[in-house]
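Asker: Mind folding the following:
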Amino acid sequence: MMVGEQLQGVIRVRYSLAFLERQLAEYAKERDSTTRRLALRGLLIGGVSLLFGALLSVLVAISITRPIKGLASTASQLARGNLSARTDLATRDELGALGGVLNHMADRLILLVSETAQRARLSKEMEVAAAVQESLVPGPAAISLGLVTLAGFYRPAEVCGGDWWNIFYVDDRRVMIVIGDVTGHGVSSAMLTASAKSACDAMARERGPKLTVLGLMQTLNHVIYQVGRRQLLMTCNITMLDRATGHVEFGSAGHPLPYIVSMQDGQPHLRGLIARGNRLGDRTDWNFKIETDQLQPDDMILWYTDGLTECENPRGEEFGEKRLRNLLVQQMRHNASSARDKLASAADDFYRGKAQADDITFVVGKVERT
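Answerer: Next up is the predicted model:
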């Protein structure tokens, strides 16, 4: 210690750090304990988090796979033919959209099956109608009527057509050759041709020798008027042929006129069997004019519907009346079957495979030498 400028003595002070060291040791111990507790708590929280995450993953997986299994089950039932199976998944996510698509597909399948069944029924009905149609026309074999031999050709534009022709025996000597063309083609036209043919059968059976061309034409007009209800009409040509003499009576209802080719002075000469009349079924008070003609040995006669001359080739050209007349003259020396085949072949060559727009029907008659 200093007094003034002189040193008077020394004071020594001593401190103990034991207490501080104990406090620091306790603090360190408490720190380690706290650290262990925090670490344990962290481990516990981490474990719980992992467990919760795993559980959540399982639940999410279940929530996804359950709808998928439901969709798979519905699809499997549909594949086995249970078209009433539906999924009730109504979520707003992609799976819900997929469920809606699956239900829509099931509805479309029901509609498709129904339409297929309906088409099958319609196809069967068309087959029946086609069978009925075939009964309205004689087959392709030549038909001998004594003085005259006939050979016919018939090809509808569809399964069923509106063209028809047939022969009706009036008595031992006379037959009626009827050819008709109902407007349009298809089932409705075919059914009307069936009605017309049935009327001819009934008239030939009931009237017999008293049946006339005019009487049959008037009856057909009333039948077509009643059945067609002015929605469907029919052109028609009726020829009464005396098989012994070759005498013919004929009438027309708006139908293409038949052609006859005869030999005159060694040269073929073509003429038409002209008779005037309106189409059948439009009115009930039509008057039909009946004409007559005489067939000679070696004459060739052709009845036909307008489909033969009006069908077109790929260039839009019609077969035409002029071409038909020229071809008919060229067949003068052939028999009925050969002339029929050559006309059909020439027409097909002209059409060049183009689909028919109308039914094609024609009948070739050849007068034989006695």
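Asker: Could you use CA atoms for every contact and neighbour count after this?
Answerer: Fine.
Asker: residues in contact with residue 357?
Answerer: Counting by CA atoms under 8 Å, 6 or more residues apart in numbering, residue 357 touches 157, 307, 311, 312.
Asker: Restricted to strands, list those residues.
Answerer: Using DSSP state E, no member of these sits in strands.
Asker: So which residues of the chain form strands?
Answerer: Under DSSP E, the chain gives strands at 2-3, 6-7, 143-144, 148-155, 163-169, 174-182, 234-242, 247-253, 259-264, 267-272, 291-294, 300-304, 360-367.
Asker: May I see these arranged in a markdown table, with mean neighbour count as well?
Answerer: Converted to a markdown table, those look like this (neighbours: other CA atoms under 10 Å):
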| stretch | mean neighbour count |
| --- | --- |
| strand 2-3 | 8 |
| strand 6-7 | 8 |
| strand 143-144 | 16 |
| strand 148-155 | 22 |
| strand 163-169 | 24 |
| strand 174-182 | 24 |
| strand 234-242 | 25 |
| strand 247-253 | 23 |
| strand 259-264 | 19 |
| strand 267-272 | 14 |
| strand 291-294 | 14 |
| strand 300-304 | 26 |
| strand 360-367 | 25 |
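Asker: Distance to residue 49 for those - can I get that in JSON lines?
Answerer: As requested, the strands of the chain are exported to JSON lines (distance: least, CA to CA, whole Å):
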{"stretch": "strand 2-3", "distance to residue 49": "72"}
{"stretch": "strand 6-7", "distance to residue 49": "75"}
{"stretch": "strand 143-144", "distance to residue 49": "100"}
{"stretch": "strand 148-155", "distance to residue 49": "85"}
{"stretch": "strand 163-169", "distance to residue 49": "88"}
{"stretch": "strand 174-182", "distance to residue 49": "87"}
{"stretch": "strand 234-242", "distance to residue 49": "91"}
{"stretch": "strand 247-253", "distance to residue 49": "98"}
{"stretch": "strand 259-264", "distance to residue 49": "104"}
{"stretch": "strand 267-272", "distance to residue 49": "106"}
{"stretch": "strand 291-294", "distance to residue 49": "110"}
{"stretch": "strand 300-304", "distance to residue 49": "95"}
{"stretch": "strand 360-367", "distance to residue 49": "87"}
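Asker: one more, for comparison:
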Amino acid sequence: MTVAGGRRRAGASLSVKMILTTTLLIIVTVVGSGLLNVFNIRRVFDDTTQRQQELFSRGRETLGEIGTPLFARAVQQLLIDRGRDPDIVSLVRETVAQDTKDQDGRKDYGLKLAFVLDLNQNLVAHCYEDAKLECIQGATPHEPVGPALGQLSVTTWQRALEAWKAAADTKGPALVRFDVEAAGSRYRVFAFPVFIGDEPTAAGAIAADRPEARQGYVILGYDLAPIAWFATSAAEQKAEASTRAALYTGAVGALFALIGTLLAIFQGLSISRPIKQLAWKADQIARGDLMARVEITSSDEIGFLGENFNFMADQITILLQQTAEKARIEQELEVARAIQETLVPTADPVDKGALKFAGFYQPAAQTGGDWWTWSELASGKYLLVIGDVTGHGVPSAMITAAAKAACDVARHVHGDTVTVTRLLEIMNHAIYESAQRRFVMTCFASIVDTEARTITYANAGHNFPYLFRSSEGKGEFGSLMIRGNRLGDDRTSKYEAKTTELVPGDVIIWYTDGIVECENEAGDEYGEKRFRASVRKAAALDVGEMRDAIVADATTFFGEAPRKDDITMIIGRIA
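Answerer: From the prediction side, this is the model:
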């Protein structure tokens, strides 16, 4: 596909990608479903096998718990009578033989091992069934269990003694059980002492000094081979079922993959054609043909996309026009900003011997409504004026220009004899006529007399400047408090003046409300309290450093929160 600039775009087309993606998705879905199906089948077989094994194991357990004491009761009288070893052998043979049965072509022996000992732990009868049932009668006189009976019987008897000893230590029951492995086979063994007249105990079973009630022992070993049969059979069935499921899933998956691929080809082509048309029209617009539009032939998402494309093309045309207009306005705002910066003195500290001061001005937008100025009068007097127009932006900046012009006119007309009250009256008239009460301005005018060490001031609704005076290593705040109407509120407003004496070291802080009312990211205002604390902390610095320290503290508090008002401040110190 050719794109803007005549370059050839490499790579597969959208329709090819859709076909490949859809086919791959179908294959992944089918394979995933097949794997999940096989997994579920295997899990069901595993659960079933486990339940069968648990059920069989519980059956053997129950059989041993009930059958062993019953068998002991059956041989009890025979052991008491003495000399009836053949009868005991016959009973053991019959008990072992009748517990054998066929299961799925295999022989489940059930009770596979059984032997009876006399009261002195010597062999009376022993039966073990494997390919055939073999039973032997103990020697006369009776002898202990020995290797001639096979390692299984020796191990079983040793384990029985150990189990009785452990049960005796914990006061456990006389019937003990344990598992024994021999020649690849597992057995669940139950051992029980034969007592007469008294309750059988584990301690009595192993006592070297034979209790009178002890008449002998019975040991029964049940075959656990069917547990392995269950596992082997389940594994074979599980493998067969898994193979069938995989083949079935593969066949169905192939069919679905074929059908899905054909549908994907059809759908991919129906979608890619109108998109290619959109791309062609976009290329025309990129080449400068802003009148290029697509033809809408459907009401689906593609048609909706075409309508939005045409709307976008219309908006691009409008946006280009608006961008040009915005660029023109931005240029004019930059000019207005440059002009306003000439209305405010530079940030360099001013040193007039007995009076040192430094100002700070930061608008909230490109242009602002705050303003300050100063002038040197005769006989060591200095005029300092600070003001704040309602709002900020270009309209407020125009009012500050009118205020600056009125201040300059007052200085020109009255020269060094200008007073703060006359200055505010002239400025009030000028702002009233200029803004027609749509905008007003707070203003504080002051004249510092360095020879008389006084400050004379008048206020037009502005914040009261702070007077910070150090005494005995501490510092106290005072205010240059006087009230008056805002400039532009009333054409006939009159203002009063007040004079305060100053002493060396006094710090005067003129400021607008922006620094105390601006908020941080949490919505908390900087506030008068933090402002005074910052002034107190930096009071020992030079005026320029003091100004910078206060501004830095406020800036840290504001963080990344946007400023909602202009910030203007003058720091003055009496030497």
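Asker: if we can go back for a sec, now the buried members of the contacts of residue 357 of the first structure.
Answerer: Among the contacts of residue 357 of the first structure, those scoring as buried are 157, 307, 311, 312 (criterion: 16 or more other CA atoms under 10 Å).
Asker: what residue of the second structure matches up with the last one?
Answerer: Structural correspondence for residue 312 of the first structure with respect to the second structure (TM-score structural alignment): residue 519.
Asker: tell me the contacts of that match?
Answerer: By CA under 8 Å, 6+ apart, the contact list for residue 519 of the second structure reads 525, 526, 558, 561, 563, 564.
Asker: How about residues contacting stretch 221-240 of the second structure?
Answerer: By CA under 8 Å, 6+ apart, the residues outside stretch 221-240 of the second structure that reach it are 41-42, 45-46, 49, 52-53, 56-57, 60, 64, 108-114, 185-190.
Asker: Relative to the first structure, which residues correspond to that stretch?
Answerer: Counting by TM-score structural alignment, stretch 221-240 of the second structure sits on no residues of the first structure.
Asker: Give me the buried positions along that stretch.
Answerer: For stretch 221-240 of the second structure, the neighbour count (16+ other CA under 10 Å) marks 221, 222, 223, 224, 225, 226, 227, 230, 231, 234, 235, 238 as buried.
Asker: Repeat that for stretch 63-74 of the first structure.
Answerer: Neighbour counts over stretch 63-74 of the first structure (16+ other CA under 10 Å) mark 67, 68, 70, 71, 74 as buried.
Asker: Doesn't residue 179 of the second structure belong to a strand?
Answerer: Yes: using DSSP: H, G, I helix; E, B strand; the rest coil, the secondary structure at residue 179 of the second structure is a strand.
Asker: Would you check how far apart the counterpart of residue 232 of the first structure in the second structure and residue 315 of the second structure are?
Answerer: In the second structure, the residue paired with residue 232 of the first structure according to TM-score structural alignment is residue 439. Counting by CA to CA, to the nearest Å, the gap from residue 439 of the second structure to residue 315 of the second structure is 37 Å.
Asker: And for residue 267 of the second structure?
Answerer: To residue 315 of the second structure, residue 267 of the second structure is 31 Å away according to CA to CA.
Asker: For residue 309 of the first structure, give its distance to residue 303 of the first structure.
Answerer: For residue 309 of the first structure, the distance to residue 303 of the first structure (CA to CA) stands at 12 Å.
Asker: is it true that residue 373 of the second structure touches residue 400?
Answerer: No: if you go by CA atoms under 8 Å, residue 373 of the second structure and residue 400 don't touch, sitting 11.0 Å apart.
Asker: so who does the equivalent of residue 262 of the first structure over in the second structure touch?
Answerer: With TM-score structural alignment defining the correspondence, residue 262 of the first structure maps onto residue 469 in the second structure. By CA under 8 Å, 6+ apart, the residues touching residue 469 of the second structure are 475, 476, 477, 478, 505, 506, 507.
Asker: which of the residues you listed lies closest to residue 328 of the second structure?
Answerer: residue 507 (44.9 Å; CA to CA).
Asker: Counterpart of that closest one over in the first structure?
Answerer: In the first structure, residue 507 of the second structure lines up with residue 300, judged by TM-score structural alignment.
Asker: what's the burial count for the alignment partner in the second structure of residue 124 of the first structure?
Answerer: In the second structure, the residue paired with residue 124 of the first structure is residue 331, using TM-score structural alignment. Neighbourhood size, residue 331 of the second structure [other CA atoms under 10 Å]: 12.
Asker: can you tell which of the strands of the first structure is closest to residue 120 of the first structure?
Answerer: Across those, residue 120 of the first structure has its closest neighbour in strand 148-155 (23.7 Å, CA to CA).
Asker: name the helices or strands packed onto the closest one?
Answerer: If you count contacts as 3 or more CA pairs under 8 Å, 6 or more residues apart in numbering; DSSP states H and E, strand 148-155 of the first structure packs onto strand 143-144, helix 336-351, strand 360-367.
Asker: That one vs the second structure, average offset?
Answerer: On superposition with the second structure, the mean distance recorded for strand 148-155 of the first structure (mean CA distance after the TM-score superposition for the first structure) is 1.2 Å.
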